[in-house]
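Peer 1: got a predicted model here, sequence first, then my questions.
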Amino acid sequence: ILQSAGYIEYETDPDARARLKFLLGRDELYKLYETTPNEEAVISALLRNYSGLFSDYRYVEEALISQVSGLSQNEVYLILKSLSHRRILHFIPQRKTPFITYTQDRIDGCDVVIPASVYDQRKEQFIKHVNAIEAYATNNHVCRSRQLLRYFDETKSEDCGICDVCVDHQPNPNAEQEFKDAKQAILDLLADHKPHDIKETSELLLPRKAFKEALKYLCNEELVHIDGLLIYR
């Protein structure tokens, strides 16, 4: 966001380029006998395209060495690492970490003045977020997945078929039997005619929809009573 607004720029540190220096003298280098053809091609490309490599570190470009030697950049990199390990040269690989340059003056936090309109905008956004969360938790008619996608402006979607909303709306051929089983399980729990904590009903492990319908039916028929957190017959 800051980059698109023109507040910062990403740049590559010029000191991050690859550098190397030969540790062997020119005469010693020509006397090497244990180098492979690929290593010789890389050494030859270095000597032909860069000067001063025996006296100081010089910036080198692996892409250029690759082009001149006929090898891939990865092969050039591995060969330079190998030559460095054998103390023929010292190779410092390129660092790829970018750095940021601020294109505008930075203001201390104590001096920043935020206009009221920004607070109003943030408040409005916060209210929308809260309303969206509340709607997601209370909406039992629209697929949960579709609600989430709609929040992110993805309007073309289909029901997932596996969330609680989708499952509740799927036809259940066993619904009648589950309702009867749930009703009987509740009555059996309260058969002692003593008040029970409503949380005890969760131990019955009944299908959620069947349990809700059975409990509503029993309360409407005054077969079961609920008083606060207590349930009894």
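Peer 2: Okay, I see it. Numbers count the residues shown, from 1 in each chain.

Peer 1: from here on, contacts and neighbour counts on C-alpha atoms
Peer 2: Will do.

Peer 1: name the single longest helix found in the chain.
Peer 2: Counting residues, the longest helix found in the chain (DSSP state H) is helix 116-138.

Peer 1: the helix or strand just after that helix - contacts with which helices or strands?
Peer 2: With elements assigned by DSSP states H and E, the helix or strand that comes after helix 116-138 is helix 144-151. When contacts are defined as 3 or more CA pairs under 8 Å, 6 or more residues apart in numbering; DSSP states H and E, helix 144-151 sits against helix 116-138.

Peer 1: presented hereafter is structure B, for comparison with structure A:
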Amino acid sequence: MPPIPHPDRSFAAFLFDMDGTLIDSIASANRAWTRWAVRHGQDPTAILATMHGVRAVETIRRWAAPGTDVEAEAAQLTRDEIDDVAGTVAIPGASAFLAALPPQRWAIVTSAPRALALVRLAAAGLTPPPMMITADDVRRGKPAPDPFLLAARRLEVAATDCLVWEDAPAGIAAGDAAGAAIAVISATHHQPMETHHPLVPNYERLMPVVDGDGRLRVVAQS
């Protein structure tokens, strides 16, 4: 029996992070950020340890030399990432899990720019949902709650009535700050994560269902 996140709760909507949660794009992202670090005389290891789950502009602002044109660097990095999505795949079971959800009851909430998100989703064979919040839509990205609050508002539900699916500390912190329930996908984790939230390896053998009140639950496939 696979672990079921929040088996005793139902939700108005599901909000999914993208990278590391619905798709595995780590190899592609690491290559792009390593190239950026080398160009700027930075240690790639340190940058790769801090860039997951947050907007590129925040990582660049943190690591670039004073006077760097952060927006221009982020735009160039996005172009590099769009040009290199080799090895990007869906997290096991994600495609079937998403296909079983009512289209108006879930959203992707990603720190990637929209253009990059669409390319990565296509590379992984996933269809974008009608609602997608990206780095382009907010002034404050994760770990601020703004992206999840905006997604809930556009779905016309309360953030506290949503289940957030995440993989990275910044995203988990954002979901917590929004007051949502959290499920942590560990498919791309190389080391155990310390968290009080439910940990789920992937979506295999899990299935979303709509109960009699029109609310979403997660159950185990028979």
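Peer 2: On my side now, so go ahead. In this text the structure is predicted, and so the values were computed from the model without any measurement.

Peer 1: any idea what the TM-score comes out to?
Peer 2: The TM-score (TM-score structural alignment, normalised by the length of the second structure) is 0.21; 66 aligned residues with a CA RMSD of 4.3 Å.

Peer 1: what comes up buried for the longest helix of the first structure?
Peer 2: Buried residues in helix 116-138 of the first structure, counting neighbours by 16 or more other CA atoms under 10 Å, are found at residue 136.

Peer 1: can you list contacts of that helix?
Peer 2: Outside of helix 116-138 of the first structure, the residues within contact range by CA atoms under 8 Å, 6 or more residues apart in numbering are 144, 147-148, 151.

Peer 1: swap in stretch 39-47 of the first structure?
Peer 2: Contacts to stretch 39-47 of the first structure, defined as CA under 8 Å, 6+ apart, come from residues 53, 65-66, 68-69, 76, 79-80.

Peer 1: and which of these is nearest residue 184 of the first structure?
Peer 2: Checking those against residue 184 of the first structure by CA to CA gives residue 76 as the nearest, at 78.3 Å.

Peer 1: these two touch, right, that closest one and residue 66?
Peer 2: Yes: judged on CA atoms under 8 Å, residue 76 of the first structure makes contact with residue 66 at a distance of 6.2 Å.

Peer 1: for the two, indicate the residue with more neighbours.
Peer 2: Taking other CA atoms under 10 Å, residue 76 of the first structure and residue 66 do not tie; residue 76 has more neighbours (22 against 19).

Peer 1: contacting residues around that one?
Peer 2: Residues near residue 76 of the first structure by CA under 8 Å, 6+ apart: 42, 62, 65-66.

Peer 1: state the pair within those residues that is farthest apart.
Peer 2: The widest separation within these (CA to CA) is 9.9 Å, between 42 and 62.

Peer 1: if we can go back for a sec, kindly calculate the angle that the longest helix of the first structure makes with helix 144-151.
Peer 2: Angle, helix 116-138 of the first structure to helix 144-151, by axes from the mean of the first three to the mean of the last three CA atoms, to 10 degrees: 170 degrees.

Peer 1: report the buried residues of the helix or strand containing residue 47 of the first structure.
Peer 2: In this assignment (DSSP H and E), residue 47 of the first structure forms part of helix 37-49. Under the neighbour-count criterion of 16+ other CA under 10 Å, helix 37-49 of the first structure has 39, 41-43, 45-46 buried.

Peer 1: ok, residue 98 of the second structure - how many residues close by?
Peer 2: Neighbours of residue 98 of the second structure under the rule other CA under 10 Å: 21.
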